[in-house]
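Student: sequence unknown, structure follows:
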């Protein structure tokens, strides 16, 4: 059973069913039913045309539901249409625009897309937003109702689509659900279709982050901090492509947040060693990024950069201006205190930070850091 293939086909099939006339919510229900059927049937009897099989089953599921619905008469023009052959067009990107419809709030658009197109569970999306799962389930249900009758070919908001793609990429990058490659593929499609520097900036950012992926984990699965990564494992081809795309975008002099983030990533990728990183220029880019977004996460990351450029006490001063309830705030404080030589405080903060993160790999890394310092203190 090729679950990777099934996952990649699901949004394409959803696009076909919506394009044939199904409302969004009913189409998603039908496609999910078809996926369940595939999981049951395919191991013993794999189809020659997986996409065609899924479309056929999903369309039949939709018709069965439509015919049994009390609104059957209003849908006769849909249920009586001959489906015809399965299109070879990949509607996945168009689905992103549907989910980013202007009638939705940005947060609802992102959540709906991650659920319907990205294939993430409601629990995973809730964790990404730091809200209860029940709250996210209600948000997604309302969003599905909102876009239920929207024509499939109406455009959505490009900025929201970019945020969606980046969230999908980051979810995939975490290792929980590997969607990073799919996010890059869709962003390439978007860049080919839309001449916009921020689309190019996002593509560059993804490529530059993805290029370092092999160096981020050790053989035992533990996290490897950026300063300790084997840079020989980085994908130099992807780095070169990302830098080239970024330079072309910056040359248009229409700076946006993804271009600024990509510039920071490029400076990290360009440094032969961690010690040769141009932290002063990175701080300058974080200043630009803060002007564009006014994001507390940006200010948190800037505090780390300040600590590298101007010393740990300067970093701690910058960190003092950031909301201390922000995720990773305690971990950053621990790192800066360690850099400043206060190992007792650093060990305590690493231990506290480990108890606050839901990701196992990150929790394990922080626990190891606390244990390392405690061992030094006992010695």
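Tutor: Perfect, thanks for sending it. Given the structure is predicted, the values throughout are model-derived calculations rather than measurements.
Student: Only C-alpha atoms from now on, for both contacts and neighbour counts.
Tutor: Noted.
Student: Go ahead and name everything in contact with stretch 71-78.
Tutor: For stretch 71-78, contacts defined as Cα atoms under 8 Å, 6 or more residues apart in numbering pick out 20, 21, 22, 66.
Student: Excluding chain neighbours, what is closest to residue 374?
Tutor: Closest residue to residue 374 in three dimensions, ignoring its sequence neighbours and counting by Cα to Cα, 6 or more residues apart in numbering: residue 347, at 6.4 Å.
Student: Spit out the contact partners of the one you found.
Tutor: Residues near residue 347 by Cα under 8 Å, 6+ apart: 334, 369, 370, 371, 373, 374.
Student: Kindly report the same for residue 369.
Tutor: 347, 350.
Student: Can you give me the neighbour number for the closest residue to residue 147 other than its chain neighbours?
Tutor: Spatial nearest neighbour of residue 147, excluding adjacent residues (Cα to Cα, 6+ apart): residue 24 at 6.7 Å. For residue 24, the number of neighbouring residues by other Cα atoms under 10 Å comes to 27.
Student: Quickly note the distance from residue 24 to residue 145.
Tutor: Counting by Cα to Cα, to the nearest Å, the gap from residue 24 to residue 145 is 8 Å.
Student: circling back to that earlier point, which of the contacts of residue 347 has the most neighbours?
Tutor: residue 334 (28 neighbours).
Student: where's that residue, which helix or strand?
Tutor: Residue 334 belongs to helix 329-339 when assigned by DSSP states H and E.
Student: Determine the next helix or strand in the C-terminal direction from that helix.
Tutor: That would be, after helix 329-339 and using DSSP H and E, helix 343-354.
Student: Centre of the chain to that following helix, how far?
Tutor: Its chain's C-alpha centre lies 29 Å from the corresponding centre of helix 343-354 when counted by Cα atoms, centre = their mean, to the nearest Å.
Student: Tell me the helix or strand right after it.
Tutor: On the C-terminal side of helix 343-354, the closest following helix or strand by DSSP H and E is helix 360-378.
Student: Identify each buried residue in that following helix, please.
Tutor: For helix 360-378, burial by neighbour count (16 or more other Cα atoms under 10 Å) applies to 361-371, 373-374.
Student: Included below, for side-by-side comparison, is a second structure:
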């Protein structure tokens, strides 16, 4: 007989892997973010009780969607506010019989539909990305606020305004017509990129990686590439595949970060690299941009048989090209790192100092890590230790803290 612990383990697993897909489908069915969020939690609560007596269903995701929908209908009957939020006639939804197969054809693209909805031109551009990261990816508001350098309260207000705009403008939860895709494509690409980044280097929690988010970003980019043949879509997918191919070598058995130069390259996923090359070649056939150039950089890293054979001159040239298109502080920092590998640490430090003077990345942990590495290569060990110490003070990510601490311990050996 199945016990409560087994049920909870299964529900925890389903929540991590499928809750945002379930949420996206509930948004489409109910037509409202808040109703869908309540329905999602109602469904998991119902499962924790019902599955104890009836067992885990053969299609648990579909069960949860159906349970959430029917729980929401019950709520709508009793709640006038919920009735005002619902866009469709509740009696129609209520009368539908449950069929375990009825949601399968929607699950794969409901998340993508929701991203395009959040990125509708009617929604303020400064809200689009934050709204998508919160509602589609389930990231915490405080983490999104940190990324946008605003207070949690400010970010929460933006997200509420975004949901209100979609509700009051009756923006449909669907993919736009093909002739309207380009209006939202830049924002959608950025969202998928940010989803992957959160999976590649989690901003909170004890683990460096969030494989669920990385996989979801790649899945969404693949769906998008099937929907529209665009150079930057292909470039983004190639970038994610190249980055993801290294994940097995990026952390040690204790969960600590392993620097690129120390990674076991035999653990890299050759099939993913090969698939990435296919999409990179497709990207370069058209009018490419920043995502494709980043993919080209990632390809230089994964094609090198060992760290010392990395073509840093090509990487530095690609970053110069990127900066000519989009001269953000992050890209200029990455260029500084590449330049230090080509011309020596002094060249890189000059650019680092320029960034420090501009205050653009004054609270960015990895600026000081990069500075510390360059100072270390100059054998300025005390200065390097100070840079890493400051980097350590700027993050609360457990894996990053441990990685920086290990580097500080290594540098201390040169000072004694």
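Tutor: That came through, no problem. Quantities reported herein were computed from a predicted structural model and do not represent experimental measurements.
Student: quick revisit: what does the residue nearest to residue 374 of the first structure correspond to in the second structure?
Tutor: When the second structure is aligned by TM-score structural alignment, residue 347 of the first structure is paired with residue 385.
Student: still on that earlier bit, the residue nearest to residue 147 of the first structure contacts residue 143, correct?
Tutor: No: if you go by Cα atoms under 8 Å, residue 24 of the first structure and residue 143 don't touch, sitting 10.1 Å apart.
Student: Same check for the contacts of residue 347 of the first structure, but in the second structure.
Tutor: On the basis of both residues aligned by TM-score structural alignment, their matches' Cα atoms under 8 Å, what survives of those in the second structure is 334, 370, 373, 374.
Student: Please tell me how far the last one sits from residue 215 of the first structure.
Tutor: Using Cα to Cα, we find residue 374 of the first structure at a distance of 27 Å from residue 215 of the first structure.
Student: Just the strands from the stretch 101-250 of the first structure, written as ranges.
Tutor: Counting by DSSP state E, counting those that start in this stretch, the stretch 101-250 of the first structure has no strands to list.
Student: And for the stretch 1-150 of the second structure?
Tutor: Using DSSP E, counting those that start in this stretch, strands in the stretch 1-150 of the second structure do not occur.
Student: Now do the buried residues in the lengthiest helix in the second structure.
Tutor: Selection of the longest helix in the second structure by residue count, based on DSSP state H, yields helix 4-30. Residues of helix 4-30 of the second structure classed as buried by neighbour count (16+ other Cα under 10 Å): 7-8, 11, 14-15, 17-30.
Student: any idea how far residue 288 of the second structure is from the aligned partner of residue 194 of the first structure in the second structure?
Tutor: In the second structure, the residue paired with residue 194 of the first structure is residue 228, using TM-score structural alignment. For residue 228 of the second structure, the distance to residue 288 of the second structure equals 14 Å [Cα to Cα].
Student: Look at those two and report which has more neighbours.
Tutor: Neighbour totals were compared for residue 228 of the second structure and residue 288, and residue 288 leads with 18 against 14 (other Cα under 10 Å).
Student: ok, the more buried one - contacts?
Tutor: For residue 288 of the second structure, the contacting residues are 231, 232, 235, by Cα under 8 Å, 6+ apart.
Student: Am I right that the last one is in contact with residue 295?
Tutor: Yes: under the criterion of Cα under 8 Å, residue 235 of the second structure is in contact with residue 295, at a separation of 6.1 Å.
Student: between these two, what contacts are shared?
Tutor: residue 280.
Student: When those two are compared, which one has more neighbours?
Tutor: Using other Cα under 10 Å, the more surrounded residue of residue 235 of the second structure and residue 295 is residue 235, with 31 against 28.
Student: List the contacts of that one.
Tutor: Applying Cα under 8 Å, 6+ apart to residue 235 of the second structure gives the contacts 279, 280, 282, 283, 284, 288, 291, 292, 293, 295.
Student: out of the residues you listed, which one sits closest to residue 53 of the second structure?
Tutor: For these, the closest approach to residue 53 of the second structure (Cα to Cα) belongs to residue 279, at 48.5 Å.
Student: measure the corresponding residue of the first structure for the closest one to residue 161 of the first structure for me?
Tutor: Mapped onto the first structure by TM-score structural alignment, residue 279 of the second structure lines up with residue 245. Separation of residue 245 of the first structure from residue 161 of the first structure (Cα to Cα): 19 Å.
Student: Among these two, which residue is more densely surrounded?
Tutor: Taking other Cα under 10 Å, residue 245 of the first structure and residue 161 do not tie; residue 161 has more neighbours (25 against 21).
Student: ok, that one touching residue 96?
Tutor: Yes: at 6.3 Å, residue 161 of the first structure and residue 96 qualify as touching, with contact defined as Cα under 8 Å.
Student: Before I go, just wanted to say thanks for your time.
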